[in-house]
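> With the sequence up front, the predicted model follows.
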Amino acid sequence: MTRCDATAVRVLIVEDTPSRNGALTRALQVRGEVVVCAQTVTGAVSVRVVSREAPDVIVLSLSTDDGTGQRFIELVMALRPTPILVLSPRIENRQSLLAIQALVAGALETLPTPTQWNADAEAQLRRTIRRLSTVQAIRHPRGHLARSARRGSTPSVRQAVVALAASTGGPRALAEVLAGLEELRAPILVVQHLHPDFIDGFVGWMSRESALPVEMATHDQILQPGHVYLAPGHKHLRLAAGLRTELSSGPVTLHRPSADELFRSVAVHAGSAGVGVILTGMGDDGARGLLALQRAGGQTFGQDEASSAVFGMPQAAQQLGALSSLLPLNQLAPAIKRASALVQA
């Protein structure tokens, strides 16, 4: 075990299989601003090592996707919340299934394991470690559920989060759906592809039609159950940790706000408590994000072809296998209410 310098970021390396490869340790420690305090393998003993060492950041190195890493993350976030970076050769980007599973479980960041640690890869790793060391980790909902299950107690009530996305023909469809959501006890995040000049009028229209209060989303808002938050023009709307909103100009995508960005964020921060709905629209924005949400255990719905002005977006999601159900427009609001009630039952 290396003695930790007080000025260095203290890192614990955890692996899902024992390894004698010191390349990761060398990549971390080469400049001296990061110190590896201990190394262990996933399992109950590794959680005790986390408690004993109290590292600033955990680097979880995964070579398989058998679920051991995800269980480790959930246990850490329940017992001793610590920023976790997941490295794996099975991760290509943040949309990779293993990356989504890790983020849903409570990890803060994921990176692909390079085939060879060169100077650029080492520098990126250390930059990420330094950034994560400044983040205060919070107890993750899935970790709470895992801990409660072990004690045999009743899990705490989860908060459902609803995400709606639409494009061509969307405002009329959204108006009908929002009108049918009376008494819904979940926050609703909405992305509508629309020119920024029309956003104010769109907010006013939805406010008149909706059974729930409607407002333009602002950055770092705490979401309230039974409220509707509309994405502003030229900003992505995402769900962030702690049931907060996140507005961002990046990444630059064909559509901004992007349905994919919204749905992916709900997959990460709500997981199985997320409800995603894709309405009429041209193109395929939202299909991959809905697939991420479905893989995270969320419930996903699409507007059927007969009731859609343009079936492009729901059809793209259907072809990816990202939809739990394809429903007529007039059945979507009841489906959302049922799905939300199941989450919080």
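Done, it's in.

> C-alpha from now on. contacts and neighbour counts both.
OK.

> Neighbours of Leu320, how many?
Neighbours of Leu320 under the rule other Cα atoms under 10 Å: 12.

> One more: Gly169?
Using other Cα under 10 Å, Gly169 is surrounded by 18 other residues.

> what sits against it?
Under the criterion of Cα atoms under 8 Å, 6 or more residues apart in numbering, the contact list for Gly169 reads Thr280, Gly281, Ser308, Ala309, Val310.

> From Gly233, how far out is it?
Gly169 sits at a distance of 17 Å from Gly233 (criterion: Cα to Cα, to the nearest Å).

> ok, now Val57?
Look at Val57 and Gly233: by Cα to Cα, they are 36 Å apart.

> between those two, who's got more neighbours?
When neighbours are counted by other Cα under 10 Å, Val57 and Gly233 differ, and Val57 comes out ahead with 26 against 22.

> Do a quick rundown of the strands in the stretch 1-150 of the chain.
9-15, 34-41, 57-61, 84-88, 109-112 (DSSP state E, counting those that start in this stretch).

> Put together CSV for those, with distance to Val228 on each row.
Putting those into CSV (distance: least, Cα to Cα, whole Å) gives the following:
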stretch, distance to Val228
strand 9-15, 41
strand 34-41, 44
strand 57-61, 36
strand 84-88, 32
strand 109-112, 29
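
> Val49: which of those strands is closest?
Checking the strands of the stretch 1-150 of the chain against Val49 by Cα to Cα gives strand 34-41 as the closest, at 7.7 Å.

> That closest one vs strand 9-15, what angle?
20 degrees (axes from the mean of the first three to the mean of the last three Cα atoms, to 10 degrees).

> Give the other helices and strands that strand 34-41 contacts.
With contacts defined as 3 or more Cα pairs under 8 Å, 6 or more residues apart in numbering; DSSP states H and E, strand 34-41 has these neighbours: strand 9-15, helix 23-29, helix 44-53.

> May I see the ones you listed arranged in a markdown table, with mean neighbour count and distance to Ala119 as well?
Rendered in a markdown table, the data for the helices and strands packed on strand 34-41 read as follows (neighbours: other Cα atoms under 10 Å; distance: least, Cα to Cα, whole Å):
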| stretch | mean neighbour count | distance to Ala119 |
| --- | --- | --- |
| strand 9-15 | 24 | 19 |
| helix 23-29 | 16 | 8 |
| helix 44-53 | 15 | 28 |
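
> Okay, one more to line up with it:
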Amino acid sequence: MSQPLRILIVDDSALMRRMIRAMLDRDPDLTVVGEAADGREAIARAAELRPDLITLDVRMPVMDGVETTRQIMAYQPTPILVLTASLSRYDIDITFQMLGAGALDVMEKPQLSDGAALERARIALVRKIKLLARVKVVTHLRGRRKQNVELSMVNGELPNKQATATSPSLGGTSTTDHSPFTIQHSPFPVVVIGASTGGPGVVRQILAGLPRGYGAAVVVVQHIAQGFSAGMVEWMAGSSALPIMLADAGAAIRPGQVIVAPDRVDLLLDDKGRVKLSALPLLLQRPAIDITMQSVAEAYGPLATGVLLTGMGRDGALGMRSIRRAGGYTIAQDEASCTIFGMPKAAIDLGAAHVVLPPDKIIEALIARVDTPRRGIT
């Protein structure tokens, strides 16, 4: 690197700020340019210092992590890495709200433990910062709209309601002349959704858009830090008409239900629709999207649909190609709506994607592809 990456540390604990600074100062490619003890100070320091990345606490006085993320992403878009000390339900919920507001990723805070564990935590933190600091983040206007609404209410004004636009017809950038076909025969179809950095909010949006009684089983493989998958499931379930649960070994998948791969293991399906969880170190990333998609391609062939969303690297590209070669249907998220276009681009370059779509069109494609019974599945 020609210039060190400039980092802003935000945490209400002076001890934690000192610890994170000491960890980062050991790497010549990183320099800590400032600190902040609460959200409001973080916003001011971000505007003043224009750092390459912000490490952001969840619980803080004056302004919590959610509103801080919204304001930074609305007025000074900067890569944000969420650091949380707790995996409690309350803190996990705030954490995923921060990811939905534009933060890129989450890690558990380093613990004051033995030297070997602390060094492993330092290496993981430095690696994550170096990856995320180069991401070109986009402005999230929701923070500005929220602030404008609050100002209008203070002034005694009511915001104008926008007319709801009707959904346009299914479309997008197609990499082939083939169109999606509707699956109407048994066994039931399976949809695999793979995502990494920037993915939780998009996955949540897609699941929230699928109707109750959706006629396919849905499998989600989201790269997430260890310890956060259960909380992510609860967060996603809060906005979905479909039941969402962590995958259990031996459980049978069902149409109208969503299972999510636990962190640190790979999820496979057999031809009877039963879950197998594997901890074999077959790939660098675990859970691996490629492994899940390849197993679904083998077991379900033309009944499989693969969806590859935002993320860094190439995981999922080979799996998407397996689904396409098996006669299934494949969708890649478009570049404009991706936080990081790496994984979808890899699939597109490989010729693995039938179509390239934004999230709202992905929802339409998934609904159009699957014949959903009118009666919901309970």
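All right, it came through fine. Quick caveat: nothing in here was measured; it's all calculated off a predicted structure.

> How close are the two chains, by TM-score?
The TM-score (TM-score structural alignment, normalised by the length of structure 1) is 0.53; 188 aligned residues with a Cα RMSD of 1.4 Å.

> ok, and the most crowded of the contacts of Gly169 of structure 1?
Per-residue neighbour counts (other Cα under 10 Å) across these peak at Thr280, which has 29 neighbours.

> doesn't it fall inside a helix?
No - when classified by DSSP: H, G, I helix; E, B strand; the rest coil, Thr280 of structure 1 is found to be coil rather than part of a helix.

> what does it align to in structure 2?
The equivalent of Thr280 of structure 1 in structure 2 is Thr310 (alignment by TM-score structural alignment).

> now Leu323 of structure 1
In structure 2, the residue equivalent to Leu323 of structure 1 is Ala353, according to TM-score structural alignment.

> Can you classify its match as helix, strand or coil?
If you use three-state DSSP, then Ala353 of structure 2 falls in the coil class.

> And for it, the neighbour number?
Considering only other Cα under 10 Å, Ala353 of structure 2 is surrounded by 28 other residues.

> Is it in contact with Ile331, as I believe?
Yes - here Ala353 of structure 2 lies in contact with Ile331, judged by Cα atoms under 8 Å, at a distance of 5.4 Å.

> Not counting sequence-adjacent ones, nearest residue to the residue positioned nearest the centre of structure 2?
Taking Cα atoms, centre = their mean, the centroid of structure 2 lies closest to Gly199, which sits 1.9 Å from it. Using Cα to Cα, 6 or more residues apart in numbering and skipping residues adjacent in sequence, the residue nearest Gly199 of structure 2 is Thr310, 5.7 Å away.

> whereabouts in structure 2 does stretch 189-197 of structure 1 align?
Counting by TM-score structural alignment, stretch 189-197 of structure 1 lines up with residues 219-227 of structure 2.

> right, so of the helices and strands packed on strand 34-41 of structure 1, which gets closest to Pro112 of structure 1?
Ranking these by their distance to Pro112 of structure 1 (criterion: Cα to Cα) puts helix 23-29 first, at 12.5 Å.

> what distance separates that closest one from the centre of its chain?
29 Å (Cα atoms, centre = their mean, to the nearest Å).

> ok, residues contacting that helix?
Applying Cα under 8 Å, 6+ apart, the contact partners of helix 23-29 of structure 1 are Val34, Val35, Val36, Trp117, Glu122, Leu125, Arg126.

> before we move on, what about stretch 46-57 of structure 1?
9-12, 14, 37-38, 40, 72, 75-76, 80, 82-85, 129, 132-133.

> Could you do stretch 217-225 of structure 1 as well?
Outside of stretch 217-225 of structure 1, the residues within contact range by Cα under 8 Å, 6+ apart are 184-188, 229-232, 237, 242-247.

> what range in structure 2 matches it?
On structure 2, the counterpart of stretch 217-225 of structure 1 by TM-score structural alignment is residues 247-255.

> Could you pull out the buried residues of that stretch?
Counting neighbours by 16 or more other Cα atoms under 10 Å, one finds that the buried residues in stretch 247-255 of structure 2 are Ala247, Asp248, Ile253, Arg254, Pro255.

> where exactly do the helices run in the stretch 51-200 of structure 2?
Counting by DSSP state H, counting those that start in this stretch, the segments of the stretch 51-200 of structure 2 that form helices are 65-75, 89-100, 115-132, 142-154, 199-209.

> and of those helices, who's closest to Val33 of structure 2?
Between Val33 of structure 2 and these, the tightest spacing by Cα to Cα is seen for helix 115-132, at 14.3 Å.

> State the span of structure 1 onto which that closest one is aligned.
Counting by TM-score structural alignment, helix 115-132 of structure 2 lines up with no residues of structure 1.

> From the chain's centre, how far out is that helix? Work that out for me.
Mean C-alpha position of helix 115-132 of structure 2 versus that of the full chain (Cα atoms, centre = their mean) differs by 21 Å.

> what's the counterpart of Leu207 of structure 2 in structure 1?
Using TM-score structural alignment, the equivalent of Leu207 of structure 2 in structure 1 is Leu178.

> list the contacts for its match?
Met206, Glu209, Ser210, Ala211, Leu212, Ala333.

> taking those as a set, which two sit the farthest apart in space?
Within the contacts of Leu178 of structure 1, Met206 and Ala333 form the most distant pair, 14.9 Å apart (Cα to Cα).

> So for those two, which sits in the more crowded spot?
When Met206 of structure 1 and Ala333 are compared for neighbours, Met206 comes out ahead with 23 against 20, by other Cα under 10 Å.
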